[in-house]
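K.L.:
compute the structure for the input listed below.
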Amino acid sequence: MVRDIREVTPEEHWKQFEEAWTALLSYRYLGKLSPDLDSEVERETMPLRHDMRNSTGGIMAAPLCIASPEPYWLDSQCVPAPVVMSYDILDSARDVHQVVVHRDVIHLGRSMGFSRSLTVDADDPSRVIAVSCGTGVSLGDVPEDYQKVSNPPVPVVDSPSLPPLHQVFGARRGQDGVWRLPEVTPELSSPHAALHLGPINIVLEAAATDAAAAHAGTDALQVDSWIVMFVRPGVAGPFRAEAEVVSGRSERIATQLTLRDEGRGDRVVSVARAVFRRV
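P.N.:
Coordinates of the predicted model:
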């Protein structure tokens, strides 16, 4: 059972947050470190492993969304939820082993927050891998006196034989050719008991890549642009990812994506757009 942090008392809030934060798989499995929430962490970093790359060795979009979630509105400040996340990938990062995120918080208001970020090579900060921006909403206030949480990453040894991220997060392509995520669990859930942005981006990218590769006749593709809009919370599941190629007559292939909550009358959870180029 997934518990909504908004339903607990102020006295229980931070204990419930710690349970939700340390159960969530998105950041722990990918090795993402969050200095403002995690104890004994100084920089916002994430390694780039084989399972975060496409068939040509270029970086995928979903890992960048997890490395640099937008907006930069912390659980220590409110109960945040993303609305729009937008990424332009400038460098395929084939020889990059770790990224660092540099934040620029534009405005955090009563109900909406805005930020933009640069994701750069940890060994060469002048090498920008991606630029991103986004908006989000506050779903509620939180108590003061947040204490950072011990949240060490899952120990994952990088290897070409690592399982793909979609497999780790439970996404599967069914016999009907459609990608789905399972029902919401603590490992896939935000503290407010909705499907987390991590698995959302992972399953949408799997569906987008399949559709673009089928259209192009090759999987030698690199995603250049990635935009996700979060329409409603995904609270039940399974979740169905729909993908459609909408433009592919040039070197760039655009796909439209929709994620639906089959456990809530097929309502739309997220929509996205991905633009790939042939490598």
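
K.L.:
use CA for all of it now, contacts and neighbours both
P.N.:
Fine.

K.L.:
end to end on stretch 159-167, go ahead and measure it.
P.N.:
In stretch 159-167, first residue to last residue: 16 Å (CA to CA, to the nearest Å).

K.L.:
can you check stretch 63-74 too?
P.N.:
Where stretch 63-74 begins and where it ends lie 19 Å apart, using CA to CA.

K.L.:
beyond the strand or helix carrying residue 106, next helix or strand please.
P.N.:
Per DSSP states H and E, residue 106 falls inside strand 98-108. Remark: after strand 98-108, the chain's next helix or strand is strand 112-121, criterion DSSP H and E.

K.L.:
tell me what that next one is packed against?
P.N.:
Counting contacts by 3 or more CA pairs under 8 Å, 6 or more residues apart in numbering; DSSP states H and E, strand 112-121 packs against strand 98-108, strand 124-138.

K.L.:
which one of those strands lies closest to residue 31?
P.N.:
Among these, the nearest to residue 31 by CA to CA is strand 98-108 (10.1 Å).

K.L.:
tell me which residues of that closest one are tucked away?
P.N.:
Neighbour counts over strand 98-108 (16 or more other CA atoms under 10 Å) mark 99, 100, 101, 102, 103, 108 as buried.

K.L.:
now tabulate those residues in CSV and tack on distance to residue 183.
P.N.:
Formatted as CSV, the buried residues of strand 98-108 follow (distance: CA to CA, whole Å):
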residue, distance to residue 183
99, 31
100, 32
101, 31
102, 34
103, 33
108, 32
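
K.L.:
returning to what we had before: which other helices and strands contact the strand holding residue 106?
P.N.:
Contacts defined by 3+ CA pairs under 8 Å, 6+ apart place strand 98-108 against strand 45-47, strand 112-121.

K.L.:
report the angle between that strand and strand 112-121.
P.N.:
160 degrees (axes from the mean of the first three to the mean of the last three CA atoms, to 10 degrees).

K.L.:
who touches strand 98-108?
P.N.:
Residues outside strand 98-108 that contact it (CA atoms under 8 Å, 6 or more residues apart in numbering): 43-48, 67-68, 71-73, 113-123.

K.L.:
list buried residues within these.
P.N.:
44-48, 67-68, 71-73, 113-122.

K.L.:
indicate which one of the helices and strands packed on strand 112-121 is closest to residue 268.
P.N.:
strand 124-138 (17.7 Å).

K.L.:
just how off-centre is the closest one within its chain?
P.N.:
Distance of strand 124-138 from its chain centroid, counting by CA atoms, centre = their mean, to the nearest Å, is 13 Å.

K.L.:
which strands and helices lie in contact with the helix or strand that comes right after that strand?
P.N.:
Heading C-terminal from strand 124-138, the first helix or strand you meet, by DSSP H and E, is helix 165-168. If you count contacts as 3+ CA pairs under 8 Å, 6+ apart, helix 165-168 packs onto helix 197-216.

K.L.:
another sequence for comparison is provided below:
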Amino acid sequence: MSGSTEADHTAPDPRGDWAPSRGVLMSYAYLGSSPQVVDRTHAHNVLRLREDLRTPAGAVTAAPLAIAMLDAAVVNVESMHVRAVTQVDVTIVDCALDVERVLLAGAITAEARTQLFTEARISDADDSERQIGFGSANWAVVGTTPQRFCFPEPAGEVSGTGALPPLWHAYSARRRFDGLLEIPRLQDVGGERLHHAPMLVVAEAVALEQAAETLGTDKLSVDCLSMTMVAPGRIGPFVATPVFSAVDTETVGCRVELRDAGWDDCLVAAAFVRMQSY
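P.N.:
This next block holds a predicted model:
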């Protein structure tokens, strides 16, 4: 475990040294994410569950929860020279049909020389007794973080709900000629390497499409999402492909691979999403 002093791990102030990067990365800002530091190892985030963050059945999707969880973690871990998240897991126990806002209470659970581990308890922001789910993430500690990944100033939420595009479209993904989704290499989704937020959004969208085709309905809820990032996305486009499905009555599990088509189809991330008809 780390023996660094508390002074070494003081949470950064996004209005100070990192001000030049404010607003550069849209991954968090688009969701209206607004994390607040509690102390060196804890941070909270509140996320309003807009219509575009839900399935057609009204159930909350896992990718926005994962992104908000990671955003809360960022305000703690960025000062610890964390360069990349390597594993993300979100489990949903309440699909939050009638929940307007969720609170993500994040914490650093363990610090090691080359890895750091964070978690978040997810609950109804207006009813602390109502638990929505739980998430965790593993981070690689490899050196100074590129400026492109500095914590952006908390941004205002996107106005309106009815005119919002599908979340995968908002995160710059596009439909290929063969029906698959791909993410082009754009400045607003990573710059030096593909950011984890569009990876999560697109992988879950592909899994939901696969489940809808398998079950014959898009009225679905997401039980869990697990993603492992195995290599940086360097060139693009990044193609998301469903490679495996398991079906049991009204439940579908789908594995989605994200590969860098511009880098010999290198595997960048692999996700597994469990869903069920609602």
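
K.L.:
the strand holding residue 106 of the first structure vs the second structure, average offset?
P.N.:
After superposition onto the second structure, strand 98-108 of the first structure sits on average 1.6 Å from its aligned residues (mean CA distance after the TM-score superposition for the first structure).

K.L.:
what residues in the second structure pair up with that strand?
P.N.:
With TM-score structural alignment applied, strand 98-108 of the first structure matches the range 101-111 in the second structure.

K.L.:
could you dump the helices and strands packed on strand 98-108 of the first structure to JSON lines with distance to residue 59 of the first structure?
P.N.:
Shown next, in JSON lines, are those (distance: least, CA to CA, whole Å):
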{"stretch": "strand 45-47", "distance to residue 59 of the first structure": "11"}
{"stretch": "strand 112-121", "distance to residue 59 of the first structure": "12"}
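
K.L.:
surely residue 179 of the first structure and residue 242 touch.
P.N.:
Yes - applying CA atoms under 8 Å, one finds residue 179 of the first structure in contact with residue 242, separated by 7.4 Å.

K.L.:
list residues touching both of these two?
P.N.:
By CA under 8 Å, 6+ apart, residue 179 of the first structure and residue 242 have these common neighbours: residue 207.

K.L.:
and residue 85 of the first structure? What does it align with in the second structure?
P.N.:
By TM-score structural alignment, residue 85 of the first structure lines up with residue 88.

K.L.:
wait, its match sits on residue 199?
P.N.:
No - counting by CA under 8 Å, residue 88 of the second structure does not reach residue 199; the two are 11.0 Å apart.

K.L.:
between those two, who's got more neighbours?
P.N.:
Applying other CA atoms under 10 Å to residue 88 of the second structure and residue 199 shows that residue 199 carries more neighbours, namely 30 against 25.

K.L.:
and the more buried one, how far is that from residue 72 of the second structure?
P.N.:
From residue 199 of the second structure to residue 72 of the second structure the distance is 18 Å (CA to CA).

K.L.:
ok, residue 37 of the second structure next?
P.N.:
8 Å.

K.L.:
got it, and residue 274 of the second structure?
P.N.:
Distance from residue 274 of the second structure to residue 72 of the second structure, by CA to CA: 24 Å.

K.L.:
repeat that for residue 18 of the second structure.
P.N.:
16 Å.

K.L.:
swap in residue 135 of the second structure?
P.N.:
12 Å.

K.L.:
next, count neighbours for the residue nearest to the match of residue 85 of the first structure when sequence neighbours are not counted.
P.N.:
In space, and not counting its chain neighbours, residue 88 of the second structure is closest to residue 137: 4.5 Å by CA to CA, 6 or more residues apart in numbering. Neighbour count of residue 137 of the second structure, defined by other CA under 10 Å: 24.

K.L.:
need the contact list for residue 137 of the second structure.
P.N.:
Residue 137 of the second structure neighbours (CA under 8 Å, 6+ apart): 70, 85, 86, 87, 88, 89, 117, 118, 119.

K.L.:
7 Å - rerun?
P.N.:
85, 87, 88, 89, 117, 118, 119 (CA atoms under 7 Å, 6 or more residues apart in numbering).

K.L.:
switch those residues over to TSV; also include distance to residue 131 of the second structure.
P.N.:
Listed next are the contacts of residue 137 of the second structure as TSV, based on distance: CA to CA, whole Å:
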residue	distance to residue 131 of the second structure
85	25
87	23
88	19
89	16
117	22
118	18
119	15
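
K.L.:
residue 61 of the first structure is nearest to which of the helices and strands packed on strand 112-121 of the first structure?
P.N.:
Of all these, strand 124-138 comes closest under CA to CA, at 9.6 Å.

K.L.:
now for the helix or strand containing residue 243 of the second structure, which elements pack on it?
P.N.:
For residue 243 of the second structure, the host element (DSSP H and E) is strand 238-248. Counting contacts by 3 or more CA pairs under 7 Å, 6 or more residues apart in numbering; DSSP states H and E, strand 238-248 of the second structure is packed against strand 181-183, helix 196-215, strand 251-260.

K.L.:
can you list the residues that contact the longest one?
P.N.:
Outside of helix 196-215 of the second structure, the residues that reach it under the criterion CA under 7 Å, 6+ apart are 27, 63, 67, 167-168, 171, 189, 218, 240, 242, 250, 252, 254, 256, 271, 273.

K.L.:
how about the first one?
P.N.:
Residues external to strand 181-183 of the second structure that are found in contact with it (CA under 7 Å, 6+ apart): 172, 173, 174, 175, 176, 237, 238, 239, 240.

K.L.:
which non-adjacent residue is nearest the fifth one?
P.N.:
If I follow you right, that is residue 176 of the second structure. residue 182 (6.8 Å).

K.L.:
what does the one you found correspond to in the first structure?
P.N.:
So, by TM-score structural alignment, residue 182 of the second structure is matched to residue 180.

K.L.:
next one: residue 158 of the second structure
P.N.:
Match for residue 158 of the second structure (TM-score structural alignment): residue 156.

K.L.:
and its match, how many neighbours?
P.N.:
Neighbourhood size, residue 156 of the first structure [other CA under 10 Å]: 12.

K.L.:
do the same with residue 34 of the first structure
P.N.:
Neighbours of residue 34 of the first structure under the rule other CA under 10 Å: 22.

K.L.:
helix, strand or coil for it?
P.N.:
Following DSSP: H, G, I helix; E, B strand; the rest coil, we place residue 34 of the first structure in the coil state.
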